[in-house]
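Colleague: Sequence and predicted structure are below.
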Amino acid sequence: MQAPKRRGGRGKSSSMSRIPARLNVLLGIVILMLGALGWRLGTLQIAQGKQFKAEVNSSDSSIEQVNVQRGIIYDSTGKALVTNSGSQAITYTKPKNVTEGDMYKGANEVSKYVRVDTKQLSDANVNKYYIQDEHRAADLAKQAGITSAPGTDKYVSELTDYAKKNQNQVQLTSEQKNAAMIFQKMENAYALSTVYLKDKGVTQGEIADIGERQSKMPGVAVGLYYQREGSKNSDESLASLVGGVSKSGLPEERVNSLLQEGYSRDDTVGISGLEKQYEDTLKGTKRRIEINVNQQGNTTQKVLYGGKAGSNLHLTVNAKFQKDVQEILKSQMPGGLTQGAYAVVMNPKTGGVYAMGGVNRLNDGKLQDDALSTINRAEVVGSVVKPAMITNGLLHGTITPENNTIVDQPIRVAGTSVKASYFNPTGAQSIPLTASDALEVSSNSYVMQLMLQMAGQPYHAGMTLNGLNTNIFQTMREGFNRFGLGVKTGIDLPGETAGLRGDTDRSHIGNALDETFGQYDTYTTMQLAQYVSTIANGGYRMEPHVVQSIEERSDRSKVRQTETTIAPKSLGSVGWTPAQRQVIWDGMDKVVNGSSRFVTGKKLQDLKPGVYAKTGTAETFTNGQPTITSSLIAFAPNADVAMAIVVPGVSQSAELVNIPIAKEIYKAYWKDVESPKNVPGQNTN
């Protein structure tokens, strides 16, 4: 077979000739691009290099956020309780690349015209200021025998160590101390942050001198300083309620979390009371300023956003009434071992708090105003819980509005001491009682027997509690919770406690008897106020609040406009029928107006408008001595006012202190808050 002919070399050489031509084109393009790039780089580095370098070095800029005025807090009548005091101040905005030597010169210049308080001048800053002067530093180095080269880190370190150990050799005149204090404040500032060199007592002469010489004092300017202060309308009793703000930057224990929220270290922040609870509302929105620092260290500012002052708070609390309640508690509180006296008065329909008074007796016997004790101090409160206990029996069907009679008798249960009503310790006064009668005479026996029936273990003398299910604790507590007892009320203040619950294991089953009449779990005064309000308004547990509305401040219109009104908030309902509720109302009416010789609140009868109430006593020990807690809940059936009182640690002779306190507080309410003439059907004579 003849082999096929190969195609001639002509085609091959033609293909090879085309490839180098393409490569040449590509190489030419690459060379042109590299040439253009090189030319551009050369232009930037040589022809324009100095210009760009000058622009880079010409200025540093940063966006600074400046605090605005905090919102004002007013009472229910429009009286200011806490305001802002504005005054002119000398400020310093620290340049980004400033040296200690620059600040030393600036501090000395400012010191010629501004006098500051030097009480906070530290030894460390005295030493740092002292060695900034090369002549003083040289003299000190000679005394110390320091041979390191001046200006080196080692030289400064050795000088600083020597000065620290020989503080008596570092002496400043009063003028130098003034400059050293200004230097210290400048040193402690963060780059491009603004601090106050002087914020109090700035004279017009100082302002004029600084204004005329700002070019010689880089970063120094005249500004405004706002200080939080209480007004003449704010009584000491409101101090803990209103709360306070930090005075020297962020509080140490919260600094990290606040920094994450966007605060600066030198910001003012609410640390207690309403100032803390409503921090986001009161602080407003910061001003935003662009700060530029040129190569010479001079600063210029441009306002990007003018900021917005904090919103105002209008409270439900009446300052005059609050003050009177506080004075009543102080004047009526017994001596001896009495630990304090607490009262809350609120609107049962809205949850608005008219007053929350608190007085603590300290270990040295002095009295301390503390309104927040009404939400963070819990006590055993005694028989005031009986309306809730009887309601529990009604809701579980253990008793009914028509069939609820139980004979009062001493309760003798195996393994526990005899428990009885105060008027029937031996059984000589054993009488049949309806539910409302039981409230009238405050029968412990009635509610204990009611609990046993609810648990399916009706009482008989000598019975044991071995068969009593410990779930009865939960059953009772769920009933109490419906009224707000044993749970947080939800009030708009920080630090509220729910109280303490006793153990419910089998070894504590006997305490189920104590739970029925308020001798086991603990409750706060605010919980009692929410509880009695729930009874008063027909069965709705309203969330208490001390802020009525929030007002936004408008700098443009100068008109305050309501931003938010706090609407009444129901946290749940008791779920009783009108007939069941009437049993409780009838019983609390009888506590005041009943005819039994064992009625407990008869001394409240002369109150006009009239009230329904329930008194309570709980056996306690104070400093090893037997004492009692005297308590009371009350409401005016034809008016929007309910009250709770707790006085722990009183002697038995002062057991009825709850009555005069209640009477005086009600009288003050009608005088300070609302005239009884506005209440339908009431005799005001």
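Modeller: Received, thanks.
Colleague: From here on, just use CA atoms for contacts and neighbour counts.
Modeller: Fine.
Colleague: which secondary structure element contains residue 551?
Modeller: Element membership for residue 551, per DSSP states H and E: strand 547-552.
Colleague: Measure how far that strand is from the centre of its chain, please.
Modeller: Chain-centre distance of strand 547-552: 17 Å, with Cα atoms, centre = their mean, to the nearest Å.
Colleague: Could you list every helix and strand in contact with that strand?
Modeller: strand 312-315, strand 561-565 (3 or more Cα pairs under 8 Å, 6 or more residues apart in numbering; DSSP states H and E).
Colleague: which one of these is the most hemmed in?
Modeller: Of all these, strand 312-315 has the most neighbours on average by mean count of other Cα atoms under 10 Å, namely a mean of 25.
Colleague: which outside residues touch the very next helix or strand once past it?
Modeller: With elements assigned by DSSP H and E, the helix or strand that comes after strand 312-315 is helix 319-332. With contacts defined as Cα atoms under 8 Å, 6 or more residues apart in numbering, helix 319-332 is touched by 75-76, 79, 233-235, 237-238, 341-343, 354-359, 367, 369, 657, 660-661, 664-665, 668-669, 672-673.
Colleague: between the helix or strand that comes right after helix 319-332 and helix 319-332, how many degrees?
Modeller: Sequence-wise, the next helix or strand beyond helix 319-332 is strand 340-346, with elements assigned using DSSP H and E. Here strand 340-346 runs at 150 degrees with respect to helix 319-332, directions being taken by axes from the mean of the first three to the mean of the last three Cα atoms, to 10 degrees.
Colleague: quick check, distance from strand 340-346 to the centre of its chain.
Modeller: The gap between the average C-alpha position of strand 340-346 and the chain average comes to 20 Å, counting by Cα atoms, centre = their mean.
Colleague: before we go on, here's another structure to hold up against the first:
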Amino acid sequence: MGRIKFAGGVLCVLAVGVLGYAFYLQVILGPRYAERARSQHEEHIELLPKRGKIYDRNGIAVVTDEKAASIYVLPQYVEDIPAAVHILSRYKLGTPTRLERYLRTRKRFFWLRRKFDYEKACALKAELEEASLANAINIQEEAKRIYPWDEVTGSMVGFVGTEHTGLAGIEYALDSLLAGEPGFAIYQKDALGRDHPSPAYPIQEAKNGCDITLTIDLDIQAIAYEELKAACERFAAKRGYCVVMDPQTGEILALVDHPDFAPTHYSRYARETWKVGAVADEFEPGSVYKPVVAAICIEDSLALRNEWIPTGSGIVVQGRKITDLHGRVGYTFDDVFVKSSNIGVAKLALRCGVRRFYEVSRLLGVGVPTGIKLPGEASGKIDRPRQMSELRLTNNAFGQGLSLTTLQLAAIYATFASGGVYNAPHIVKRIESDGRVIFKAKTKELRRVFSEQTAADVCEILQKVVDEGTGKAARIEDIQVCGKTGTAQKPVAGVGYSSSVSVVSFVGFLPRDDARILIVVVIDEPGLGRFAGEIAAPAFQHIMERILRLPVYRDIRMPPEEETEKLAQIQEREE
């Protein structure tokens, strides 16, 4: 009897153990095994979206895509290694020695080549299927980003990495819009591991990225790049920047750095070239900042246009003497800026006062990012009033001790050209999703800085700079050009301002009364030449002359009625 009870107890224990184990398998581990079984019969495939294209204002492609293919290998499933090596090496996917080493030593998935030529990939796939290697060596269709303009648009546009994610420039700044959203599809696997679509499984389509239309004009961008490059090479400069803008709207027509890089081969270039230098690099502007003092004096009635400003041998401010390169007894108010007198500007700046100078500089965007939303945008620097001594004020007045970017400098002069209104610079004109416009840029008038009369007076002075002063090399026949030169010594740590290393610049716009084109040229550390009038002003003139030949701007030089009359005269002669 005892044995029967013992046997029964053992059986009960075993039964409980079996039931417990069954519970463990079915309930605890059940979902895991179900997932494993599902993975053997189902394939979850990510559906990649098409990345959005980027166009210039005229609909010309700045960035687009073409079909490509990436090749990946599952080495554990490669049964015929010699055959695989032979096929892959013929497509120049590696040397036979390297390919064989990869296939014999690697145990898991690896990418053999990304962004491979699509036509060659199709031919390779056919050969792999014929050799029964298609499941071990796979071809995945992808998109390859194409940058047809290379260095002309390099830093502005940026580039994408191997995962098609923006890493620099507009590609990075607008990545969330350009990238789109991936979808997925579930395919059924057969006994040989081949995928087959099935209506029983769900599919979520990918959402393609948005197309971006920029305010950039590629004709102007190319002109600016070519002329900036020529100027940098001619004067052995370290670097150069150029911004072309419509001053009435804030639209950026060209944004150029030199040296730049070709986005297709970005890894061959120094990282320094990847940034958008025209918005990321700060510099002390020098004399191009002097018209801000003129505007404050006119706006606040601190000086008269015909007033005589004595300069003599200089002015001492807090123990430091400020002098001019060419000593004169004095200048009229206008000539202080036309002849670019540091002494005269310093005297007028003291009339403005620290607080007013600071307030106006901030209204003009110094120390504040423009909000263009390109990566790495700098804000510039200017001391706050409580930190700004009278000596610092006078230095700031002729562009020393404060800093700004090329784009900020363009925005300041656009304020003069647009009648005293500060318009926000912008580079995106339109955004479309599936052919539907979801954003359209408008001129954004942020604030009025000066009255229309003050802006008109400053423009008149700037025209004199080009006609009679330091900007003569920027003159264009039969057109009123307004502009200003700037030659700024660069600060050297522990030394002060260098007597041999400088930044030279020229800012100009035309026509004076209804400005349509504004250009800033900045040349950093020219090895040849010394002054902006001989380096930056001619570069401005060359760029502007070529832009004026474009059909859209031809009427600036010759009004439509005159052009019609001239064409009629030519036709009469031909008849």
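Modeller: Thanks, I have the structure now. Please read these numbers as outputs of a predicted model, since none were measured by experiment.
Colleague: overall similarity of the pair, as a TM-score.
Modeller: The TM-score (TM-score structural alignment, normalised by the length of structure 2) is 0.76; 519 aligned residues with a Cα RMSD of 4.3 Å.
Colleague: so where is the strand holding residue 551 of structure 1 in structure 2?
Modeller: Strand 547-552 of structure 1 corresponds to residues 428-433 in structure 2, going by TM-score structural alignment.
Colleague: post-alignment, the matching stretch versus structure 1, mean distance?
Modeller: Once superposed with structure 1, the aligned residues differ from stretch 428-433 of structure 2 by a mean of 2.3 Å; criterion: mean Cα distance after the TM-score superposition for structure 1.
Colleague: returning to that earlier point: quick one: buried ones out of the contacts of helix 319-332 of structure 1?
Modeller: Among the contacts of helix 319-332 of structure 1, those classed as buried by 16 or more other Cα atoms under 10 Å are 75-76, 79, 233-235, 237-238, 341-343, 354-359, 369, 657, 661, 664-665, 668-669, 673.
Colleague: Let me see the contact set for residue 257 of structure 2.
Modeller: Counting by Cα under 8 Å, 6+ apart, residue 257 of structure 2 makes contact with 155, 225, 239, 240, 241, 242, 276, 277, 278.
Colleague: and the lengthiest strand in structure 2, how far from the chain's centre?
Modeller: Secondary structure of structure 2 per DSSP state E: the longest strand is strand 496-510. Distance, stretch centre to chain centre, for strand 496-510 of structure 2: 23 Å (Cα atoms, centre = their mean).
Colleague: for stretch 378-388 of structure 1, same thing?
Modeller: Mean C-alpha position of stretch 378-388 of structure 1 versus that of the full chain (Cα atoms, centre = their mean) differs by 28 Å.
Colleague: Stretch 305-313 of structure 1 too?
Modeller: Computed by Cα atoms, centre = their mean, the separation of stretch 305-313 of structure 1 from the middle of its chain amounts to 20 Å.
Colleague: Provide the aligned range in structure 2 for that stretch.
Modeller: Stretch 305-313 of structure 1 lines up with residues 204-212 of structure 2 when matched by TM-score structural alignment.
Colleague: if we can go back for a sec, in structure 1, which of the contacts of residue 257 of structure 2 still touch?
Modeller: When these are mapped onto structure 1 through the alignment and contacts are counted by both residues aligned by TM-score structural alignment, their matches' Cα atoms under 8 Å, the preserved ones are 225, 239, 240, 241, 242, 276, 277, 278.
Colleague: Just tell me what residue 394 of structure 2 corresponds to in structure 1.
Modeller: For residue 394 of structure 2, the aligned position in structure 1 is residue 513, judged by TM-score structural alignment.
Colleague: Residue 521 of structure 2: which of the contacts of residue 257 of structure 2 is nearest?
Modeller: Ranked by distance to residue 521 of structure 2 (Cα to Cα), the contacts of residue 257 of structure 2 are led by residue 242 at 4.7 Å.
Colleague: Nearest residue to the equivalent of residue 564 of structure 1 over in structure 2 in space, please, no chain neighbours.
Modeller: With the correspondence set by TM-score structural alignment, residue 564 of structure 1 lines up against residue 439 in structure 2. Leaving aside its chain neighbours, residue 439 of structure 2 sits nearest to residue 431 (5.1 Å; criterion: Cα to Cα, 6 or more residues apart in numbering).
Colleague: which residues sit against stretch 184-201 of structure 2?
Modeller: By Cα under 8 Å, 6+ apart, the residues outside stretch 184-201 of structure 2 that reach it are 40-47, 135, 202-206.
Colleague: Run the chain-centre distance for the longest helix anywhere in structure 2.
Modeller: When secondary structure is assigned using DSSP state H, the longest helix within structure 2 turns out to be helix 2-23. Between the mean C-alpha point of helix 2-23 of structure 2 and the mean C-alpha point of its chain there is a distance of 76 Å (Cα atoms, centre = their mean).
Colleague: Strands of the stretch 301-450 of structure 2, start to end?
Modeller: With DSSP state E, counting those that start in this stretch as the criterion, the stretch 301-450 of structure 2 has strands at 308-310, 315-317, 320-322, 330-332, 421-423, 428-433, 436-440, 445-448.
Colleague: tilt between the strand holding residue 551 of structure 1 and strand 561-565?
Modeller: An angle of 140 degrees separates the directions of strand 547-552 of structure 1 and strand 561-565 when computed by the same axes, to 10 degrees.
Colleague: Next, the buried residues of strand 547-552 of structure 1.
Modeller: Residues of strand 547-552 of structure 1 classed as buried: 547, 548, 549, 550, 551, 552 (neighbour count, 16+ other Cα under 10 Å).
Colleague: wait, what's in contact with the second one?
Modeller: For residue 548 of structure 1, the set of contacting residues under the criterion of Cα under 8 Å, 6+ apart consists of 76, 313, 314, 315, 316, 352, 565, 566.
Colleague: Tell me if I'm right that the fifth one and residue 75 touch.
Modeller: Yes: here residue 316 of structure 1 lies in contact with residue 75, judged by Cα atoms under 8 Å, at a distance of 6.6 Å.
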